[in-house]
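Okay, sequence plus prediction incoming.
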Amino acid sequence: MDLLPCRHAAYAGSSRMCAHLIGTEDEEHVRLLTGHGLDSDLCCRACDRAAQSGERIDLVVACEGCVARVTDADWSILGWRGTPGIVERLEPLDATIFETSLPAPVIDLAPIAGQPDPVWLLLAEDGRIGRFHAELRTWEVLARSTVPDEPDHEPWMGHSLRRQLHASAGGRYAAVVNDFGRYGQVLDLVTGSVTLALDGGGYHADTVPFSVAFVEHGGQTMVIHRTEWNRLDVSDAATGRMTTPRQPTAYGKGEPRPEHYLDYFHGRLYVSPGGHRIADDGWVWSPVGIPTVWDLSAWLDDNVWESEDGPSRHRLCQRAYHWNQPMCWLDDERVVVSGIGGDDEAMLAGVRILNAATGTELTSFAGPTGELFADTARLYAAAPAGLEVWDPITGHRTGTIPAFAPTRHHVGAGELATVDFGVLRRWRMRST
């Protein structure tokens, strides 16, 4: 076998490289997209500047090992040049949008996911929580939230304080929280009473949505909620009783560091479709967004420290200054994160699909942007121009619905929905 320009007798890698990246320890590089998917060549900062000035740069073939040395770390990408290849395979798509006027001014809505009908909880501006059947147009007020107001300080990175509504699968319980704040409530919608006052702590609470999610476990509805910046707990939604008591997870100056200390700011939580795993879109200093995932049964049944350092907890990726980004589950084994790259200033629009059990990447492709949703066969991205439908296996875009950017997914009814100027707009996903 002849020597390649990198001076190795090996198989050629998938990318060409500028000579300055060969034989050095420097891994930082710019990716020069070829227009075929995510295929790209690689060059150093100096060559990138030269190319931007109109100069021709020389790219040579390098071996698989040399290419992997440069491309294996997300943080090594300095930027992208050119345009990725986006392929289409259009499929029949019913783009009918159903529109229904809402019975009250609405701040937020949440699906009652366990219902096969399009039944939603609505949070009105005055704090009322009601059940709304989108087809029958029935509206029943069930409770009123009294979450404390919080001073709306200067929004961090544009994230203003906002009220968010969450619903349990069966619709009996709701949580109203201050995203990018510290307070919230869990309410029993049968009795109208508050079962649990939530306090996520005030330390940099303005950097993340309030961490809260409902799960069904052991025949009970449980609520996962942040109790400190670096701690999640689980409580019985009916009684507010905490089921994850453990020693402190924080410490002060001069105090010993706890054994299971977690240096991690918990963010938005995503429960997998079968309720087996949970993903957490949080961050660590300096700051770096690091979405993580762990096994819920291991946490709730076996190891109270699973959310801190349990064996099922995995980092999915890390991106400087990049969190509060769209994520979703394809199924209980695969999780999707938006953005390809390791820094918010060098992020390519697209998605990465990762194995939740190992944290390893399965595939990635350019194109999807905006809020993400999925059923068993397709990935849906609420792009600014409208909804896009993607095949998560092949990376093909299979359809679009202009001027429809959903914000919520009703799993039971198989619908995506959003509220526009007092109107609930719904689209029925493909049957599976």
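Noted; the coordinates are in hand. Residues are numbered from 1 along each chain as shown.

all contacts plus neighbour counts: C-alpha atoms, from now on.
Noted.

So for the chain, the centremost residue is which one?
The centroid of the chain falls nearest to M327 when counting by CA atoms, centre = their mean (2.4 Å).

Can you show me the strands along the stretch 101-250 of the chain?
Secondary structure of the stretch 101-250 of the chain (DSSP state E, counting those that start in this stretch): strands at 106-111, 119-124, 128-133, 138-144, 162-167, 173-179, 183-188, 194-199, 212-217, 220-228, 231-236.

okay, now the one to match up with it:
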Amino acid sequence: MTTLPCGHPGSIGSLRLCPHLAVEEPPSSTRHLTGVGTRYDLVCGECTPADLVDVCASCADRADQRSFPSGWHGETEVLLRDRELGGTWSARPCPVRPLNDGCLAPMPGHWLALTAEGFVRITDDDQWLVGPVELPEENPVDMRDFPDRPRRSLHTSRDGRFAAVVSDYGQFATVVDLDEWSTVLHLDRDWNDNELTRYPLAFLGEGETAKVVAGTDWNRLDVFALPGGELLTDRETAAPQEGAPEPEHYLDYFQGALQVSPSERSLVVDGWVWMPVGSPLVVDVAAWLAGDVHAAETGRHLTPGRSSDWDTPIAWLDDTTIAIQRMGASWQRMLDGVELYDAQTGRRTGMLAGPAGRMWGHGGLLYVAAEAGLEVWDPAEGARIGFAAGFRPTAHCEGTFAELRDDQLRTWTAEA
């Protein structure tokens, strides 16, 4: 068997690299794009592309996973293979005005909007005010240079019984029982750089199993039973004392927006750590609720770290694959696109050049509300396969996407 330049026999890896990177702890490298999709080679700071060699699959994989990329050289190939979109369209007049593009959410068979007057239910042929909802006032002194923050956002439970109004980039949230028209939880995540992350909140289950997971401190999540609001995740997560080592279960991590997996066994947190590095965190919800009381503090970090980059679109492609927008390791040197990660291992499993905008996963595809319209991307094909010009939805439910603007409700349902 032929021995490769890395000193190992075996099959050639999926990328080329300079000899300095074929080691146990490779130095930082630059990704040199080949012009074919998102394929690239790795070059360290002392070498040029002329020094690249073929290495074994093991050395290529190790360098790819452990060599922190300093940036990109070249351009990606964005694959556009649009086909007939199909699906079902509907549109009707609807003079309802959500507070912003985060204030429309799905209900079984209809939609719920958060307006200046309060909650408004929207069906196929009618809309009516449910009632007002209030959050405590935020302290504007803490907003630094973000005049548009904090801002309200709306979440709904799968069965439509509960809704939550949260203060994204703020401190407070309120959970309402829409059936009983009563407030079941007032939430407060205290104040510590909250203006940098969306409020962590997501609903779980339905009916008698309904719960809500939410931020209760800048670095802490908890789960509450509904409708009673009982705390299900009592535990000790004390902060360290000055001059003392950190307690075993202290989490130095700024919690951000939550995305729950299709089966609700896991969730991914769009948070960050000092100084400052975006680091999405996967939490095993099933283990947490089954008795692993510190599962939220021992989650698995995805990506090798993204310098100064977080608060970005994230979606579950399926129950084990997470799509995170923007490709790279530093906000100054990132490219439009999506990185795919295995939630169980934390390994990157693929990339897709092009997508940029609010994003949902459904049926193995990614749906992106881009500036020009709704895009449909197939990660397996590595290409955009559909496009609806001018349609920019802000809410999704099981393959139906909704846009509410200019006094009109438009929806599109993808083919099954």
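Alright, I've got the coordinates. Because the structure is predicted, anything quoted here is derived from the model rather than measured.

on that earlier part again, Serialize the strands of the stretch 101-250 of the first structure to CSV and add fields for mean neighbour count and distance to G395 of the first structure.
Formatted as CSV, the strands of the stretch 101-250 of the first structure follow (neighbours: other CA atoms under 10 Å; distance: least, CA to CA, whole Å):
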stretch, mean neighbour count, distance to G395 of the first structure
strand 106-111, 23, 28
strand 119-124, 24, 32
strand 128-133, 21, 35
strand 138-144, 17, 40
strand 162-167, 20, 31
strand 173-179, 27, 33
strand 183-188, 24, 39
strand 194-199, 20, 41
strand 212-217, 21, 30
strand 220-228, 20, 33
strand 231-236, 20, 35
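
I'd like those strands laid out as TSV, including distance to L416 of the first structure.
Formatted as TSV, these follow (distance: least, CA to CA, whole Å):
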stretch	distance to L416 of the first structure
strand 106-111	10
strand 119-124	12
strand 128-133	15
strand 138-144	19
strand 162-167	16
strand 173-179	20
strand 183-188	25
strand 194-199	29
strand 212-217	19
strand 220-228	24
strand 231-236	29
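
L78 of the first structure is nearest to which of those?
Closest to L78 of the first structure of those, according to CA to CA: strand 173-179, at 31.8 Å.

which helices and strands does that closest one pack with?
Where contact means 3 or more CA pairs under 8 Å, 6 or more residues apart in numbering; DSSP states H and E, strand 173-179 of the first structure is packed against strand 162-167, strand 183-188.

Check what contacts stretch 264-279 of the second structure and list those residues.
Residues outside stretch 264-279 of the second structure that contact it (CA atoms under 8 Å, 6 or more residues apart in numbering): 197, 200, 204-205, 252-261, 280-286, 301-312, 314.

and for it, what span of the first structure is it aligned with?
Mapped onto the first structure using TM-score structural alignment, stretch 264-279 of the second structure spans residues 275-290.

How far off centre is that stretch?
Centroid displacement of stretch 275-290 of the first structure relative to its chain, using CA atoms, centre = their mean, to the nearest Å, is 9 Å.

Likewise for stretch 86-99 of the second structure?
Stretch 86-99 of the second structure sits 25 Å away from the centroid of its parent chain (CA atoms, centre = their mean).

if we can go back for a sec, of the strands of the stretch 101-250 of the first structure, which approaches H20 of the first structure most closely?
With CA to CA, the closest approach to H20 of the first structure among those belongs to strand 231-236: 45.2 Å.

Which stretch of the second structure lines up against that closest one?
If you align by TM-score structural alignment, strand 231-236 of the first structure falls on residues 220-225 of the second structure.

Pull the residues that contact the matching stretch.
If you take CA under 8 Å, 6+ apart as the criterion, stretch 220-225 of the second structure is touched by 200, 209-216, 230-234, 251, 255, 296.

Please repeat the previous calculation with a cut-off of 7 Å.
210-216, 230-233, 255, 296 (CA atoms under 7 Å, 6 or more residues apart in numbering).
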